[in-house]
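> Have a look; sequence and predicted model below, questions after that.
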Amino acid sequence: MSIAADRLSDPAVRAFVTAVNANDQQAFRAALAPGATMSDDGTDRALGEWADREIFSSHGRMDVESEDDGGRSLTALYSNDTWGAMRTRWTFTVEDGKVSRFETGQA
């Protein structure tokens, strides 16, 4: 059973997931703190390039299965046109109501 994006506990994470699922690049950028960083499977990536490839040009979608750490740690079924669906984990660092870093990888 999944958790609807609008029911996620942390407002910054909620905005992030909502933007991903709406394929809304403007809302995605608005959810991020200036200079936000990220890693994928333990390797730091250029966030803009990664988001374009893994989310926006490939229609990425997060179906959140569970949340921990006050909503800043998620397990989700992530799917896109490139890789299909896979179970993933996401951890978020939030500063001043924006995501300043996220780390994702296979769960």
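Okay, I see it.
> rest of the way, CA atoms for contacts and neighbours
Fine.
> Show me the contact partners of the lengthiest helix in the chain.
Secondary structure assigned by DSSP state H gives helix 11-21 as the longest helix of the chain. Residues outside helix 11-21 that contact it (CA atoms under 8 Å, 6 or more residues apart in numbering): 5-8, 25, 27-28, 31-32, 55-56, 60-62, 71-72, 92, 94, 97-99.
> alright, now check it against this:
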Amino acid sequence: MTISAGRLSHPAVRALVTALNSNDEQAFYDALTTGATMSDDGLDRDLRQWCDREIFATRGHLDVQSESDHGLSLVANYRNDTWGEMRTRWRFTVEDGKVSRFETGQA
């Protein structure tokens, strides 16, 4: 069963996932703190380069399957035009109502 982005329990995560699924680059970056960081499969990446390549240039989309840790951890089917669909995990750190870090990787 998929959880729609609008029904995710944590407001900062909800804003980020909604923007990602809408391919709304401005809203996505607005949902992040200045200096936000991320990692993919345990390796820190340049956030803007990674997001441009893995989300915005390739129409990335998250179909959330479950959430835990008060909405800060997700398991989702992630798809984009480069890699197709894969089961992924997402972990978010939130500061002052915005995402300051996210970690993703295959689940």
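Sure, I can see it. Given the structure is predicted, the values throughout are model-derived calculations rather than measurements.
> TM-score them against each other, please.
Here the TM-score for the pair of chains, by TM-score structural alignment, normalised by the length of structure 1, is 1.00; 107 aligned residues with a CA RMSD of 0.3 Å.
> Mark which of the contacts of helix 11-21 of structure 1 are buried, thanks.
5, 8, 27-28, 31-32, 55-56, 60-62, 71-72, 92, 94, 98-99 (16 or more other CA atoms under 10 Å).
> Show me the residues you listed that map onto helices.
27-28, 31.
> can you put those in JSON lines and add distance to A107 of structure 1?
As requested, these are exported to JSON lines (distance: CA to CA, whole Å):
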{"residue": "A27", "distance to A107 of structure 1": "26"}
{"residue": "F28", "distance to A107 of structure 1": "23"}
{"residue": "A31", "distance to A107 of structure 1": "24"}
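> Pick the one among those closest to G48 of structure 1.
F28 (10.4 Å; CA to CA).
> thought N23 of structure 2 was touching A57?
No - applying CA atoms under 8 Å, one finds N23 of structure 2 not in contact with A57, separated by 9.2 Å.
> which of those two has more neighbours?
Using other CA atoms under 10 Å, the more surrounded residue of N23 of structure 2 and A57 is N23, with 18 against 13.
> Specify the local secondary structure of the more buried one.
At N23 of structure 2 the chain is in coil, as set by DSSP: H, G, I helix; E, B strand; the rest coil.
> Distance check, the closest residue to it other than its chain neighbours against D69 of structure 2.
Leaving aside its sequence neighbours, N23 of structure 2 sits nearest to F56 (CA to CA, 6 or more residues apart in numbering; 6.1 Å). Relative to D69 of structure 2, F56 of structure 2 is positioned 27 Å away (CA to CA, to the nearest Å).
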